[in-house]
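Undergrad: take this sequence and fold it.
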Amino acid sequence: MIKPGKYWSLASLALLRLSESDLRALHSIVSEMSPGSFVELVRDIEDEIDNSLALTVNRSIDHSSFSSNMHDIYHDLDQMRKKELRIPVQMFADMLAENLLKLSPKNVNRVPLFDSRRGFQAWITKLVTIFSVQEVFHAAMRIKHEHEKTTKSDWRLR
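TA: Just a heads-up that it's a prediction; the model follows:
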């Protein structure tokens, strides 16, 4: 049995399950270093890991809030398409793209094409990187308003 205090670093290496060539390369690097430079290198690597972890955590927090916002946008638009407009996804995507171009003609070449294989949610995510959420919703509301004007019932209550 190995004494725990003396070989913690070797136990950590063993947990990594490095290949024999990696272990030999590590031994070669470490054996050429002075103890002071070895400790300095390890501390520098620890700092890099801490900085990387902080960035990763911040990005995941930003991404998770972005993902939930994207889900809300997608859900709202898809519900409007299904329940109020009752039109196919391709038709809604074409209408939305057309209305976005009317609102922001400077982005003519930047509107992504809808690809049914990738899905509506992926397309909305691309749209929101080019247009603001407000612009996308405004374009959708214009579609809804135009649809309501054209689908007035001929039946009137008396």
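Undergrad: only C-alpha atoms for contact and neighbour calcs from this point on.
TA: Will do.
Undergrad: correct me, but residue 143 touches residue 95?
TA: Yes: using Cα atoms under 8 Å, residue 143 is in contact with residue 95, at 7.0 Å.
Undergrad: determine the longest helix present in the protein.
TA: helix 35-79 (DSSP state H).
Undergrad: got the buried residues for the helix or strand immediately after that helix in the chain?
TA: Downstream of helix 35-79, the next assigned helix or strand under DSSP states H and E is helix 89-103. Buried residues in helix 89-103, defined by neighbour count with 16 or more other Cα atoms under 10 Å: 89, 92, 93, 95, 96, 97, 98, 99, 100, 101.
Undergrad: still on that earlier bit, so which elements touch the longest helix of the chain?
TA: The contact analysis (3 or more Cα pairs under 8 Å, 6 or more residues apart in numbering; DSSP states H and E) places helix 35-79 against helix 120-130, helix 133-150.
Undergrad: I'd like the structure of this one too, to check against the first:
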Amino acid sequence: MKHALILLSAALIAAPALAQTPPPPPPPGAPAAAVPDMPPREGRMGREGRMFGSVSPEGRTILWAAMRPADARGDRAAIKAARDRVSDILSADRLDVPALRRAMDEERKLVDAMQAKRQAAMLDAFQKLTPADRKAFVADARQGRDRLEMGMKRWRERRTDPATGAPPPAL
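TA: Predicted structure coming up:
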């Protein structure tokens, strides 16, 4: 049960990044609605493909604010530094296992702390959303997850030999 809750929480946090459903087009002649502080979506869908596409503009503003905490840059820098320490230890001629274990423990603590902050921010945001926006968020998240799973399935199919099911030989 605990693992299921962790996976569900991770999916709800990660899914918005994967849910790139474009919003419905504005009526002819109407200006496109702008969402403050929302980066453009590049790629196949251009600027119209946005995260939280089915959520109201007000709901998107709430969700974007929750996903952009002020201290995230510092968290990412600390995690990068911890990962660099792991790499430094691994690249030494003699592997110092106790030092590696400590460095990996520190990196995990930093990642866990950042994830806890993200979940707290998202919990706060979810409480501010209307029921319709929460339902739209879940639908977008599920659609994004399904698209990701389908893309991974196609990638695995391209990477396997149809006759044997085995991956192609290494180069």
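Undergrad: got a TM-score for the pair?
TA: The TM-score (TM-score structural alignment, normalised by the length of structure 1) is 0.34; 80 aligned residues with a Cα RMSD of 4.3 Å.
Undergrad: what angle do the longest helix of structure 1 and helix 89-103 make?
TA: 100 degrees (axes from the mean of the first three to the mean of the last three Cα atoms, to 10 degrees).
Undergrad: and helix 35-79 of structure 1 with helix 120-130, angle?
TA: Angular relation of helix 35-79 of structure 1 and helix 120-130 on a 0 to 180 degree scale: 110 degrees, by the same axes, to 10 degrees.
Undergrad: past the longest helix belonging to structure 2, which element shows up next along the chain?
TA: When structure 2 is scanned for its longest helix (criterion: DSSP H), the result is helix 97-128. Beyond helix 97-128 of structure 2 in the direction of the C-terminus, DSSP H and E gives the next helix or strand as helix 131-158.
Undergrad: let me know whether residue 121 of structure 1 touches residue 74 as I believe.
TA: Yes: assessed by Cα under 8 Å, residue 121 of structure 1 is found in contact with residue 74 at 5.8 Å.
Undergrad: quick check: the nearest residue to residue 139 of structure 1 once chain neighbours are set aside vs residue 77 of structure 1, distance?
TA: Nearest non-adjacent residue to residue 139 of structure 1, counting by Cα to Cα, 6 or more residues apart in numbering: residue 99, 5.2 Å away. Taking Cα to Cα, to the nearest Å as the measure, residue 99 of structure 1 falls 14 Å from residue 77 of structure 1.
Undergrad: one more: residue 41 of structure 1?
TA: Residue 41 of structure 1 sits 53 Å away from residue 77 of structure 1, going by Cα to Cα.
Undergrad: more neighbours, the two?
TA: Neighbours per residue (other Cα atoms under 10 Å) separate residue 41 of structure 1 from residue 77, with residue 77 holding more: 19 against 13.
Undergrad: tell me the contacts of the nearest residue to that one once chain neighbours are set aside?
TA: Nearest residue to residue 77 of structure 1, sequence neighbours excluded (Cα to Cα, 6+ apart): residue 140, at 7.3 Å. By Cα atoms under 8 Å, 6 or more residues apart in numbering, the contact set of residue 140 of structure 1 is 77, 96, 99.
Undergrad: let me have these in TSV, extended by distance to residue 45 of structure 1.
TA: Listed next are these as TSV, based on distance: Cα to Cα, whole Å:
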residue	distance to residue 45 of structure 1
77	47
96	49
99	52
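Undergrad: sorry, back to before: with distance to residue 49 of structure 1 added, can I get the helices and strands packed on helix 35-79 of structure 1 in a markdown table?
TA: Shown next, in a markdown table, are those (distance: least, Cα to Cα, whole Å):
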| stretch | distance to residue 49 of structure 1 |
| --- | --- |
| helix 120-130 | 30 |
| helix 133-150 | 35 |
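Undergrad: nearest to residue 36 of structure 1 among these would be which one?
TA: Closest to residue 36 of structure 1 of the helices and strands packed on helix 35-79 of structure 1 is helix 120-130 (Cα to Cα; 48.8 Å).
Undergrad: perfect, that will be all.
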